[in-house]
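>>> mind folding the following:
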Amino acid sequence: MVTTTPKTPDISAVRTVPTTVKDGRAYTVFRMVNVVLLVAICLVTLYPFVNLIAQSFSSQGYIMAGEVNLWPKGFNLTTFERVFGDERFWSGYRNTIIQTVLATTIAMVLTTTMAYALAKGHLKGRSFFIGLVVVTMFFNGGLIPNYLLITDLGLKNSVWAIVLPNAISAFNLLVMKSFFENFPAELEEAASIDGLTTYGVFGRIVVPLSKAVIATMILFYAVSFWNAWFPAFLYLSDPELQPVTLYLRNLLAGAMGSGNEAGMESVQIGANIQAVAMLLTVLPIICFYPFIQKYFVSGVMLGSVKG
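You can find the predicted model right below:
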């Protein structure tokens, strides 16, 4: 019996692959252009907000003369004291918080459950219901029919006139449906084998693993309800129920004079107050966003791409 010794491969004959690839000139130029464009977009985006802060701490004369840009001129806190002392502002703020929290909670419950149901291929009439949702993205009942409906239902001057008509967003619903369609079916099957019902699978398995898209939808709904003033303008004639956005709208409308002396005076009085009111109105959303920013991009991507 002849034994052969395996030959050792000639390592010197093997070409080594470089571990780093040097960027070409075209790619370097591309990256530099991207950086410049992104910085420019950031500056353009930040300028209005920085200007708003500067106007909030500036005196009326400098604002009306157009001399306030990125830094306050004629520094004063009188307008903040005036707005803080206005009970209508704090009443509107309280109403906005209540309406936003209530409306977002109801919207998330309805949107999440409906999206989960529509994501199931065995649902009878699934195509019909999805088509019904898509149609609402292009057509609606119209302003006057909606107003008559809310009035006939007795919802005027109640928080439900703000909450119920906008309880489900078709866009948010379709995004969540797409996300649930990509959810691993094996996890749901394993949970069902362990004895969980459909509601148990949804509440204990699906929802905890869907934090990204849920956080994104909460942001979408909360910002939408927080900024909305037109529904309150239509349905809430009671000042005790009006949100802070409607208070801000009334400030802006009241500051637009008709060209007479009284009108010019109202513009001069309202310029600083408008800046302070706008700053205080958008501040909660700006403070809230960083806490869910990490979920934002991943939630949109997971919900918008069909795997």
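
>>> okay, CA-based contacts and neighbour counts for the rest of this
Fine.

>>> who touches residue 94 in this structure?
residue 243 (C-alpha atoms under 8 Å, 6 or more residues apart in numbering).

>>> distance of it from residue 221?
Between residue 94 and residue 221 the computed distance is 18 Å (C-alpha to C-alpha, to the nearest Å).

>>> chain center to the helix or strand where residue 266 lies, what's the gap?
Assessed by DSSP states H and E, residue 266 sits inside helix 261-304. Remark: helix 261-304 is offset 12 Å from the chain centroid, using C-alpha atoms, centre = their mean, to the nearest Å.

>>> another sequence for comparison is provided below:
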Amino acid sequence: MQTSRTIKIKESRGDRVLLIAIHTFLTLCSLVVLYPLIYILSASFSNPFAVISGQVWLYPVDFTLIGYETVFKNSQVLVGFANSFFYATVGTLVAVTVTVMMAYPLSRKTFYGRNLLMFLLTFTMLFSGGLIPLYLVVKDLNLMDTRWALIIPNALGVFQIIIARTFFQNTIPEELSEAAEIDGCSDMGFLFRVVLPLSKPIIAVLVLFFAVGQWNAYFDALLYLKDNAKYPLQLVLRNILLLQTTENPTNISETMKRQGVAELMKYSLIVVSTVPVLVLYPFIQKHFVKGVMIGSLKG
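This next block holds a predicted model:
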């Protein structure tokens, strides 16, 4: 009966020193990234005067929910959550569909004129019409003060098309398409039955890119929307913070109190607006990393 032996390779002193240096550097980088997040979370649960006086370093001081209570007292917050969820969901669905439908043909060598079309798309990354022409286009399309004003102008991203096209080029071989064509599969059938099931990593990348962009967007809403019932969460939270800081208090103590609450609300607003994205990321992390690595390679 043979027993398996584990072969251990002895590390040299230089390798150990290098590994220690790498782990130390990565640990410091992690601390640099994590500490601001921990501070924001701790400050959002701390007493306003403790935050202003700089007593908060790592843990909450005088635990309180004043910041969150002030935020959620406004009825517009739930409306903003619903609107942002709608914009993120529908906007991501539209953007991913348009991106895949454009990126896949550009990845096929049999698509006539793909180089010219790719050049025109890349050209828009260097030169664009600017904010005023975009505003006039949205206005002429009668999209002002509609939900589509936040979805259609952001339905196409050239950077995302380049990543998706590169993924398709490196992952879906031409031979697979030819074999499917011989078996009688149409182009649309090949796309839905073969390409999309094999493209979960890049779809996860596109979903995260577009969803985060739609969730954090507020400038377009500031330009195109007038109805408060259509405001996304980011714009609602901005208005709450501005209202809190612009109201005129009656005395000095009231002034200090409002300043403290306004300072506390900044951290509470950051937590409220980032939690949905943090909840989404773990579910697509595996596909996201794989898709970025493959899609970022030069095709």
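
>>> what residue is smack in the middle of the first structure?
Using C-alpha atoms, centre = their mean, the residue of the first structure that lies closest to the mean C-alpha position is residue 220, 3.1 Å off.

>>> tell me the counterpart of that residue in the second structure.
Superposed on the second structure with TM-score structural alignment, residue 220 of the first structure falls opposite residue 209.

>>> quick one: residue 298 of the second structure from residue 203 of the second structure, how far?
In terms of C-alpha to C-alpha, residue 298 of the second structure sits 18 Å off from residue 203 of the second structure.

>>> these two: which is more packed in?
Higher neighbour count among residue 298 of the second structure and residue 203: residue 203, with 22 against 11, using other C-alpha atoms under 10 Å.

>>> the helix or strand hosting the more buried one vs the first structure, average offset?
Using DSSP H and E, residue 203 of the second structure maps to helix 200-216. Here the mean offset of helix 200-216 of the second structure against the first structure after fitting is 0.9 Å, by mean C-alpha distance after the TM-score superposition for the first structure.

>>> which strands and helices lie in contact with that helix?
Counting contacts by 3 or more C-alpha pairs under 8 Å, 6 or more residues apart in numbering; DSSP states H and E, helix 200-216 of the second structure is packed against helix 76-107, helix 158-171, helix 252-295.

>>> centre of the chain versus that helix, how much separation?
6 Å.

>>> tell me where the stretch 1-150 of the first structure has strands.
For the stretch 1-150 of the first structure, no strands are identified by DSSP state E, counting those that start in this stretch.

>>> and residue 98 of the second structure, what does it touch?
By C-alpha under 8 Å, 6+ apart, the contact list for residue 98 of the second structure reads 155, 156.

>>> return the distance of it relative to residue 141 of the second structure.
19 Å.

>>> cool, residue 90 of the second structure as well?
Counting by C-alpha to C-alpha, the separation of residue 90 of the second structure from residue 141 of the second structure is 19 Å.

>>> name the residue in the two with the higher neighbour count.
Using other C-alpha under 10 Å as the criterion, residue 90 of the second structure and residue 141 rank with residue 90 on top: 16 against 10.

>>> could you find the closest non-adjacent residue to that one?
Nearest residue to residue 90 of the second structure in three dimensions, chain neighbours excluded: residue 151, at 7.6 Å (C-alpha to C-alpha, 6 or more residues apart in numbering).

>>> can you find the partner of the one you found in the first structure?
Aligned by TM-score structural alignment, residue 151 of the second structure pairs with residue 163 of the first structure.

>>> its match touches residue 98, doesn't it?
No - using C-alpha atoms under 8 Å, residue 163 of the first structure makes no contact with residue 98, being 10.6 Å away.

>>> who has more neighbours, the two?
Applying other C-alpha under 10 Å to residue 163 of the first structure and residue 98 shows that residue 163 carries more neighbours, namely 21 against 15.

>>> which ones are touching that one?
Residue 163 of the first structure touches 99, 102, 103, 106, counting by C-alpha under 8 Å, 6+ apart.

>>> at 10 Å instead, please
By C-alpha atoms under 10 Å, 6 or more residues apart in numbering, the contact set of residue 163 of the first structure is 99, 100, 101, 102, 103, 104, 105, 106, 107, 225, 231.

>>> one more: residue 233 of the second structure?
76-85, 215-218, 239, 269, 272-273.

>>> could you find the counterpart of it in the first structure?
With TM-score structural alignment as the criterion, residue 233 of the second structure pairs with residue 244.

>>> what's the distance between that match and residue 257 of the first structure?
Counting by C-alpha to C-alpha - residue 244 of the first structure and residue 257 of the first structure are separated by 22 Å.

>>> now the contacts of residue 163 of the first structure as CSV including distance to residue 118 of the first structure?
What follows is those, written out as CSV (distance: C-alpha to C-alpha, whole Å):
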residue, distance to residue 118 of the first structure
99, 28
100, 26
101, 26
102, 24
103, 22
104, 21
105, 20
106, 18
107, 16
225, 25
231, 29
